[in-house]
Structures are given as C-alpha cells and as structure tokens.
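Engineer: Sequence isn't available, so here's the structure alone:
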C-alpha cells in the first residue's frame, strides 16, 4: 500500500479513509492488516455516533471509547473485555485528528498521584520533599516501606507511639525472608529516616533510629554481570532491522554497547541532545545529574539517522529519541522496557546467559574497555562513577586484563 506525504492531507471536518491511511502509513508501525481492522471499528463507531446523534470528536476520549464498547457488546451479546481492539482503533482515529491539526478533547485526564493516606504520612512526605530535598520517586519509595511497617504493626495491635525496637527488628527479619538483601537495607534506611522524623516532631520520645540494624552489604560481593564481546556482537546481528521496531532496537542496543550507557541514559536521550553538524552527543548521568559530551561515532550516527528517518513515528508527543512503537508513541518510561528489548533479541540470538538485566551491556562495555587497555581511572570517568573505586567491580569481570591493571595493594 503506497502512502502520500502528510503535508498533502487537507484539513477537513473529519478524517477520510485516505487521510487515515496516510497518517498510519507514515507512522511505520501500522501494518495493512491492522489498518483494515481499525477502519472496520471506525465505521461501526461512526454509525453509533450517527444513530445516537453524538459528536464524533467529543466521543474520541477513553471514556467515550468505553461507552461505545459497552454499547456494541450489549448489541452483539459479547464481553466488553474482548473488544480491546476497538479502543485501539479509536485512539488511532484520534491520532489522525491531531496530526491533521484538528482539535480534540484529551484522550485521558492526566493521572494524579494519590496523596498519602494519613495526615502523619502527608507531613512526612512534605518533610522529605521540602526539608530533605528528596525527589518524588524517593519519597514514594520511603512511603511504600513505611506502609509495609505500618501493616506489620497493625497486625500486632501496635501504633507508631507504642512501637519498639523489637517490633522493627521482627519486621526486618520477616522482610529478609522475602526480599533481596539490598531491598531490606533500603527498608531499614527508610525506617531510620521515619523514626528520626517521629522523634523530631514529638510523636515518639525514644530515639530508635540509630539502633535499627540493616543487613550488611559487602562491596562488590559478586562480579557485575557481563556478556563476552562475541555474544554482544551476536546479539546485535540477531536484530531484524527490516522493521521500524527493529531499527529502534538496533540503534538502542548499539548505543548501549558502544558507549556503555545504562538504561537511564538511553531512555532520557532527546533529539536536541544530538548535534549532527558538530558530531557530538550530549548525555546526562541519571544518578549524578552530570551532563557531558561524547563524540557521535560515524557507525552510531548512521544507525541513528536510519532509525529517525524510517523507524521513529513522526508527530510523536515527545522529543525523546527512543519511543514506544505503538500508539500513543510515548517515551520508553522505565528500565524494564530496555530489559524486555534486550532479552527478546538475546533469545533470538540463542544466548544462554544467566543474567540479562538492563545494565548488562554497560558492564560488557566496561569489561571490553579494560581488555583493550583503557586505564581504570579513565574508564571510571567515562562511566560516570562518583567513586573511582567503583571500577574495581568491572575489573573483576575482565579476566583477560587482570595481569595488566595495576591496583593498590593494602598494607
């Protein structure tokens, strides 16, 4: 199916079939078979609007789609849960409206984060944000940990005022049987923070914080996971770049393996961070907030340009480089999306690795750099570590280069 350029679309009152096919074709992600299904649902939706004297634009919201699905299910004696394709089709129609510059109501009202359940927790959240400067994600994590402790106390008929150190120890022991050591250590840290807040605000009279014992976290107790460089190359070769999704995945994985990026760096990368004329790439380290500039290597530039021209959907609602390849084409929002991409192509490559987390290519790059003779101090700077000693974990991966890396000997 051939598609005309988007600038040839007339701004009519409602998109025609030809308008829809042009927009969806330019998105690179809607197959002809899917477009046919979308058109069927849109015809049914328009008949529904005409029959009930409804305004099509006003009904192109998530709530409107649910009303249509419920109506159609009743008339066809179907289960609404099985008609998810109708919702996707109507969202696809709303996208056509927006690409054509025709106004629509918001598809879905923005979700508001739920405030903490009690006045005490709201005061603690405010303390963390305003007085301690904790970001929202940290505040949510600490509140989640305190919520688990609160449930534990409630089951034993205890409150914050009657809580003892024995109650806290018992809670952490229970958690130690359910969660990883690092998670339990984080929980203990949250409890210390909360205990200090309770003491400072007069809600308890005993200082419990300093007595909360967390699991010991040995530094670098096990080497970081990495793939042999031959396996990294196999992984890249396994990506099918004949599809828009494959072009995105190949560009993402190539950048991670070439520069040692973690998931945070690639999902935060924006179009304005690429300076094509200067041949540079601006990157920010998520943990440190430090921005730095790297050379845009020719091989990476070629792959990126191909993805942006032929893979990334146009008219996306975000400036992020790497986006989801299904409507609404938003940015990849979490490291889990990167991990899914990695494991999918590792399986296609036949890799039998014990660990395939989102940072495995970062670790693989570090081990590769050491094997090629990069000095640990330089590599530490490239990877953005606050602590130069962090590089010792990568050295443990690079078995081939251990003899050539000089490390201080403790006396």
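Structural biologist: Thanks, I have the structure now. Here the structure is a predicted model, which is why all the values come from computation and not from measurement.

Engineer: only C-alpha atoms for contact and neighbour calcs from this point on.
Structural biologist: Will do.

Engineer: ok, residue 208 - contacts?
Structural biologist: 164, 165, 192, 195, 196 (C-alpha atoms under 8 Å, 6 or more residues apart in numbering).

Engineer: then this one, side by side with the first:
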C-alpha cells in the first residue's frame, strides 16, 4: 500500500494544511472535525479488524459511513443534528481528497452522495421579563462570589453574547467611557473571527467597572471563585444552578443560549429594528434573526387584532345611489 493510499497522511494534511492554512476555519469547527474522526476511525478499525495506522482511504466506504451514522444515533443516542454535523466533517474530508487525487474522485463521489437526514428545528426557549428578573435575583450580591455571578448573568442578558464570547472577554475589550461623555461598549469576538460591539446598560457598566478594578488589560473579565477564567462548563453550571432556585424554571432546561434567545425576544418586544438585532447578536443572515419575530405571541396577538374581521356592512345596490347615477349621466 502506497503513501497515497494510506489514510493517515491525508488526514494530517487535511487538518494542518487545509482547514487551518487554506480555509482558516474557526476553532470550534476544527474541534468538531477532530472529534468526528476521533470517533469514526476507532469505529472503522473495529469493524475491519485493522489497526488505525494501517487504514486506507478507500476503507472508508459509503456503507461503513452509513453504519457509523446509525451507530451515533442508536448506540450513542446522538440527535439528528449531531449526526449531520459528523457527516459534514467526513464529506469535507472526502472533497479535499478528491480535489487532490484524481484516482480517488470516484470514492469521493460515493461519500459525498450520502444525504443529510432531515431534522426538525428545535423549539426556541426563552424567558419572560419576570423570569429573567428572578434569575438575576438569585446570586447573593452581598458576597464577592455573588457579585461575580450577577455580573456574568447581567452581561449575558445585556449583550446576548454566546457563552464562548463571554468567557473569552478581556478587560481591554470593555470601553467604559460614559463618564467621559462616550458610550459604554463591549467588543465581542464571535463566530469565524467576526468582531462586533454591543452597548452596555448603565447598571452593567457600574457592575463591570467594580468587577475589573485593578486588573490588567489582558486579564479575563469573568473569573471563578478561584480567580481563574470562567470555563464554558462553569457558565452552564452557574445558569443551571440559578434556574433551579426559581420555582417556575425548575423543570425547564435553561442554558446560556436560552438567555441569548431571551435578549433577542425582549429586543423584538421593545420594537427594535430586526436588522439592528441581527448586528447585536452577530448573525450573518437576517433570516436567522427572523425566528425571534415569529415566536413572540404578543406581537402575533397584536397583528391578529389589527386584521380582525368586524361585522360586515350591509350591501347596497348601486342603483340605489341616485347621486352616482346622476353623476354618470352628466358625463
């Protein structure tokens, strides 16, 4: 078996040269691709009774890929969206190989012909203003830990930031210039390296000013009780713990993304332009933002009230309009 047939060198070039140097894909995308092949290769090795380092590119047959996708759903209990995400990584690798080696174009075609499974979009969960206020009231602001937790919750609600954007926030990313006649802004690094700025409420500015006092410019804004940068898992745990202490939320799955949805829905209710909300949340397409305009029942009720059909007026024969007949005869 030649080097052109062995899977290992192809995978190394795919990860090191293609997705990093040529495509410059986001770190989360790279991690997703890595996790896909970390699951896929041992599965192939076990099914073919062949060591991973001896696998050939053509060992990754379309039938074996389909079996792997079924294994993800049945044995690992992954969702359809996760299944499609894993398939996207495998298809990207096949496209890369097929574009570099004409001999493997046919193999590439078989892999890329595997269709994604239709998945129903998940329901959008969000909190009412009363529920969000109850969440914000949970941290004990008399303690330093409670103030840190409150600052993080308030920031997520204010900006609608993704959890990765919040934990990566640095002191230098905050522009707290209201006292100098400017605007309080947070600079967020979003998906694909896109940068956006979000305005901060006066209360958020006051809380963050006290929180970052005396810290270096490159220090993390949100830190745990140990003084270390908050992790994604830590933020999830914090929100989960706060939600459990709110009776009306105890049986609901509340995540950082639910707070992001909450921010968007409250902006829609406040009458903010949908394109402004798109820029606020860092969406590439406005069609992604439009879902928030569709799920607000208050706006739907108002729209129905405007279109409500009233009692129909009695119809009158045109012949009964003497003035109209006189007008027509005078022409």
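Structural biologist: Great, that's in hand. Just so we're clear, the structure is a prediction, and the values are computed from it rather than from any experiment.

Engineer: Any idea what the TM-score comes out to?
Structural biologist: Here the TM-score for the pair of chains, by TM-score structural alignment, normalised by the length of the second structure, is 0.75; 281 aligned residues with a C-alpha RMSD of 2.6 Å.

Engineer: show me the contacts for the residue nearest to the spatial centre of the first structure.
Structural biologist: Nearest to the geometric centre of the first structure sits residue 334, at 1.1 Å (C-alpha atoms, centre = their mean). Counting by C-alpha under 8 Å, 6+ apart, residue 334 of the first structure touches 263, 264, 267.

Engineer: Please narrow those residues to those residing in helices.
Structural biologist: Taking DSSP state H, the ones among the contacts of residue 334 of the first structure that sit in helices are 263, 264, 267.

Engineer: Please pick the buried ones from the contacts of residue 208 of the first structure.
Structural biologist: For the contacts of residue 208 of the first structure, a burial check counting by 16 or more other C-alpha atoms under 10 Å picks out 192, 195, 196.

Engineer: closest to residue 248 of the first structure among these?
Structural biologist: Checking these against residue 248 of the first structure by C-alpha to C-alpha gives residue 192 as the nearest, at 43.4 Å.

Engineer: what does that closest one align to in the second structure?
Structural biologist: When the second structure is aligned by TM-score structural alignment, the residue opposite residue 192 of the first structure is residue 91.

Engineer: repeat for residue 251 of the first structure
Structural biologist: So residue 251 of the first structure corresponds to residue 151, using TM-score structural alignment.

Engineer: these two touch, right, that match and residue 205?
Structural biologist: No. Between residue 151 of the second structure and residue 205 there is no contact under C-alpha atoms under 8 Å: 9.6 Å.

Engineer: so what sits against both of these two?
Structural biologist: Contacts common to residue 151 of the second structure and residue 205, judged by C-alpha under 8 Å, 6+ apart, are absent.

Engineer: Which residue ranges of the stretch 151-300 of the second structure form helices?
Structural biologist: Using DSSP state H, counting those that start in this stretch, the helices of the stretch 151-300 of the second structure run over residues 163-167, 202-211, 232-244, 256-269, 274-281, 286-295, 297-306.

Engineer: Adding distance to residue 134 of the second structure, write the ones you listed out as TSV.
Structural biologist: Converted to TSV, the helices of the stretch 151-300 of the second structure look like this (distance: least, C-alpha to C-alpha, whole Å):
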stretch	distance to residue 134 of the second structure
helix 163-167	20
helix 202-211	17
helix 232-244	9
helix 256-269	13
helix 274-281	23
helix 286-295	22
helix 297-306	21
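
Engineer: out of the ones you listed, nearest to residue 125 of the second structure?
Structural biologist: helix 256-269 (5.7 Å).

Engineer: Provide the aligned range in the first structure for that closest one.
Structural biologist: Taking TM-score structural alignment as the measure, the first structure aligns residues 358-371 with helix 256-269 of the second structure.

Engineer: tell me how far that stretch is from the chain's mean position?
Structural biologist: Chain-centre distance of stretch 358-371 of the first structure: 21 Å, with C-alpha atoms, centre = their mean, to the nearest Å.
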